[in-house]
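Colleague: Sequence plus predicted model, see below.
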Amino acid sequence: MLRFAANISTMYGEYDFLDRFEAAAQDGFEAVEFQFPYDFPAADIARRLAGQGLASVLFNAVAGDLKAGEKGLACLPGRSRACLDGVERALEYAVVLGTPRIHLMAGLAPAGVPRATLEGQYRENVHAAALLAAQAGVDIMLEPINPIGMPGYFLNTQQQAHDVVQALGLPNVKVQMDLFHCQIVEGDVTRKLRNYLPTGRVGHLQIAGVPDRHEPGTGELAYPYVFWVLDELGYEGWIGCEYFPAVGTRAGLGWIQPYL
């Protein structure tokens, strides 16, 4: 049976953040993911999770100065200390929340810096982050993001992410395969699922309608067929619902009712 986690950074915007846990549980979700929890004490989030019987399955490591437009630090020369400080901060939360995986954002590629330089820096920081995370039993996730929604992002394709995972050879470095980004950048989604899931390198999936990032089932990607393929492949991990409801969260949950 497929398992879905509500992304409460994009869903349930009708509620204050700490109230979204209850709303997700009321709608039948057994797990949540979110982007950046750092505006709230970890203990407060942990109480909401426990009170609703929810699992926390994923969140992002600190990604630099978001207000200044930073989208991660891992590929940036000269920012390794800040990158790893952000990982350590994330691991503090992960231990309290029982979260088994964190997403390490690659960042925007600086103009004029050779790709090989950024690649070397990225792999070095991912390796160091993974060693830190292994001490807490946490996986580091690498997510390719489409350059239309995030121009200049360093990591765009599934194969780029898999190449890093293979090169590092660390058991707690895995790919976060967001099918929304995959469809926009590359398409051929179900063939990629068939190619990559059996490798064991994919640690988490995310979904949204394409191209508007509304409910799965809206737009060009046929999610009922995608879900059938995932069942056929025996996928047992979580599927994060990282989409922005078109009208209201609950009004748009018809797509998930057959699967909860």
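Modeller: Sure thing, it's come through.
Colleague: C-alpha only now, for contacts and for neighbours.
Modeller: OK.
Colleague: Next, find the distance separating the residue of the chain positioned farthest from its centre from residue 78.
Modeller: Largest separation from the mean C-alpha position in the chain: residue 112, at 28.4 Å (C-alpha atoms, centre = their mean). Using C-alpha to C-alpha, to the nearest Å, we find residue 112 at a distance of 15 Å from residue 78.
Colleague: now swap in residue 136 and tell me
Modeller: Per C-alpha to C-alpha, residue 136 is found 26 Å from residue 78.
Colleague: Which one of these two is surrounded by more residues?
Modeller: For residue 136 and residue 78, the more surrounded residue by other C-alpha atoms under 10 Å is residue 136, and the numbers stand at 15 against 11.
Colleague: give the contact list for the more buried one.
Modeller: Residue 136 makes contact with 91, 95 under the criterion C-alpha atoms under 8 Å, 6 or more residues apart in numbering.
Colleague: before we move on, what about residue 175?
Modeller: Counting by C-alpha under 8 Å, 6+ apart, residue 175 has contacts 141, 142, 143, 158, 161, 162, 165, 201, 202, 203, 204.
Colleague: and what of residue 168?
Modeller: 123, 127.
Colleague: On the three-state scheme, residue 213 is what?
Modeller: When classified by DSSP: H, G, I helix; E, B strand; the rest coil, residue 213 comes out as coil.
Colleague: Take this one as well and set it beside the first:
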Amino acid sequence: MIRLAANLSMLFQEHDFLDRFSAAAEAGFRGVEYLFPYAYAPEALAGALREAKLEQVLFNLPPGDWAAGERGLASLPGREAEFRESVSEALRYADTLNCPRIHAMAGLVPEGADRETLAAHQDTYLENLRFAAREAAKAGRDLLIEPINHRDMPRYFLSRQDQAMAAIEAVGADNLRLQFDLYHCQIMEGDLIRHLEQQFHHIGHVQIAGVPERHEPDIGEVNYPSILARLEALGYRGWVGCEYRPAGNTRDGLAWGRVHGLTP
């Protein structure tokens, strides 16, 4: 059966962050993810996980200055030392939280970037991923990369599935995996089931949200029951992260997940 993980950066915002763990468990979730853990001591997060009997399934590396609009460091020339520090910090948290996978956000390219600039970002990206994958492998963790659509995140360096697959092939690390976000893929490319089939053996994590408004998966243009059934038939045994913005109260919107064990 598909295992659903609550994204606590988006779901249960009716509660303070550390209270969202117990709210997710009460709704039937057994795993959680979120954007960033770094505002809290890892021991506090580990305690919230233990108390709620939840598994930490994913979080992101430090993204640079998020408040100033930065969206990751992995492709940014001249920021390599900072990226390496972010890998170390993420792995420190992953160890305490027993989290098996971490996501490296690629970052933004400059407005009107020319081919030379884009090539520099590509070279930096691949070299940084090689380093991060090696460090993650030493710690027994997977490193994930995720194409993100240009409507929500203009100028994000990694935006298409074939671009991600090319990076994974170029790096050649067994623990470098694809974070397949069906919401982003639908906006950029569509043809979701074919993409899942073609990239299945490289998928390390899946995320879902309704398209186009990023609300509950049963709101919008994507037939998630069909897609999740195909994902299960392919043999996927990982987590599916619910990374959506509830249209109203989180608990009221969870009826769509009842078939997967949620109990709104």
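Modeller: Structure received. Predicted, not measured: the structure shown is a model, and the values here were computed from it.
Colleague: After superposition, what's the TM-score here?
Modeller: Between these two chains, after superposing, the TM-score reads 0.98 (TM-score structural alignment, normalised by the length of structure 1); 258 aligned residues with a C-alpha RMSD of 0.8 Å.
Colleague: Three-state assignment for residue 141 of structure 1, please.
Modeller: Of the three states, residue 141 of structure 1 takes strand under three-state DSSP.
Colleague: May I have the residues that are in contact with it?
Modeller: Counting by C-alpha under 8 Å, 6+ apart, residue 141 of structure 1 touches 101, 102, 103, 104, 173, 174, 175, 176, 203, 204.
Colleague: Need the three-state assignment for residue 155 of structure 1.
Modeller: For residue 155 of structure 1, the assignment made with three-state DSSP gives coil.
Colleague: Tell me the spacing between the counterpart of it in structure 2 and residue 65 of structure 2.
Modeller: Structural correspondence for residue 155 of structure 1 with respect to structure 2 (TM-score structural alignment): residue 158. Applying C-alpha to C-alpha, the value for residue 158 of structure 2 to residue 65 of structure 2 is 19 Å.
Colleague: So between those two, which is more surrounded?
Modeller: Higher neighbour count among residue 158 of structure 2 and residue 65: residue 158, with 24 against 11, using other C-alpha under 10 Å.
Colleague: now the strands for structure 1?
Modeller: Ranges of strands in structure 1, per DSSP state E, are 3-7, 31-33, 55-60, 101-103, 139-142, 173-178, 202-207, 238-241.
Colleague: buried sites along the last one?
Modeller: Put plainly, it is strand 238-241 of structure 1. Going by neighbour count (16 or more other C-alpha atoms under 10 Å), the buried part of strand 238-241 of structure 1 is 238, 239, 240, 241.
Colleague: Contacts for it, please.
Modeller: Strand 238-241 of structure 1 is contacted by residues 2-7, 32-33, 57, 204-208 when judged by C-alpha under 8 Å, 6+ apart.
Colleague: can you check the first one too?
Modeller: The set of residues that contact strand 3-7 of structure 1 without belonging to it, under C-alpha under 8 Å, 6+ apart, is 24, 29-35, 57, 236-243, 259-260.
Colleague: rerun that using 6 Å as the cut-off
Modeller: Identification of contacts with strand 3-7 of structure 1 by C-alpha atoms under 6 Å, 6 or more residues apart in numbering yields 31, 32, 33, 34, 238, 239, 240, 241, 242.
Colleague: got it, and the second one?
Modeller: Residues from elsewhere that reach strand 31-33 of structure 1 (C-alpha under 6 Å, 6+ apart): 5, 6, 7, 54, 55, 56, 57, 58, 59.
Colleague: my guess is residue 75 of structure 1 meets residue 116, correct?
Modeller: No: Residue 75 of structure 1 is not in contact with residue 116 according to C-alpha atoms under 6 Å; the separation is 10.4 Å.
Colleague: number of nearby residues for residue 188 of structure 2?
Modeller: Neighbour count for residue 188 of structure 2, taken as other C-alpha under 10 Å: 17.
Colleague: Sorry, slip of the keys, the one I care about is residue 103 of structure 1.
Modeller: Residue 103 of structure 1: 25 surrounding residues under other C-alpha under 10 Å.
Colleague: quick check, nearest of the buried residues of strand 238-241 of structure 1 to residue 255 of structure 1?
Modeller: Distance ranking of the buried residues of strand 238-241 of structure 1 against residue 255 of structure 1, using C-alpha to C-alpha, places residue 241 first at 11.4 Å.
Colleague: what residue of structure 2 matches up with that closest one?
Modeller: Using TM-score structural alignment, residue 241 of structure 1 pairs with residue 242 in structure 2.
Colleague: what does residue 139 of structure 1 give?
Modeller: When structure 2 is aligned by TM-score structural alignment, residue 139 of structure 1 is paired with residue 142.
Colleague: Who are the contact partners of its match?
Modeller: Residue 142 of structure 2 sits next to 101, 175 when contact means C-alpha under 6 Å, 6+ apart.
Colleague: I'd guessed residue 97 of structure 1 sits against residue 46; true?
Modeller: Yes: with contact defined as C-alpha under 6 Å, residue 97 of structure 1 counts as touching residue 46 (5.3 Å).
Colleague: For these two, indicate the residue with more neighbours.
Modeller: Just comparing residue 97 of structure 1 and residue 46: by other C-alpha under 10 Å the higher neighbour count belongs to residue 97, 20 against 17.
Colleague: residues in contact with the more buried one?
Modeller: Residue 97 of structure 1 sits in contact with residue 46, where contact means C-alpha under 6 Å, 6+ apart.
Colleague: Now with 8 Å, please.
Modeller: Listed by C-alpha under 8 Å, 6+ apart, the contact set of residue 97 of structure 1 reads 42, 43, 45, 46, 49, 56.
Colleague: Could you do residue 48 of structure 1 as well?
Modeller: 18, 21, 22.
Colleague: closest to residue 108 of structure 1 among the contacts of residue 175 of structure 1?
Modeller: Once C-alpha to C-alpha is applied, the member of those that ends up nearest residue 108 of structure 1 is residue 143, at 13.2 Å.
Colleague: which non-adjacent residue is nearest the closest one?
Modeller: residue 176 (4.7 Å; C-alpha to C-alpha, 6 or more residues apart in numbering).
Colleague: Give the aligned equivalent of the one you found in structure 2.
Modeller: Mapped onto structure 2 by TM-score structural alignment, residue 176 of structure 1 lines up with residue 179.
Colleague: Number of residues surrounding that match?
Modeller: Residue 179 of structure 2 has 22 nearby residues by other C-alpha under 10 Å.
Colleague: check contacts around it.
Modeller: 103, 144, 145, 146, 147, 203, 204, 205, 206, 207 are the contacts of residue 179 of structure 2 under C-alpha under 8 Å, 6+ apart.
Colleague: now swap in residue 150 of structure 2 and tell me
Modeller: 156, 159, 188.
Colleague: I am finished for the moment; much appreciated.
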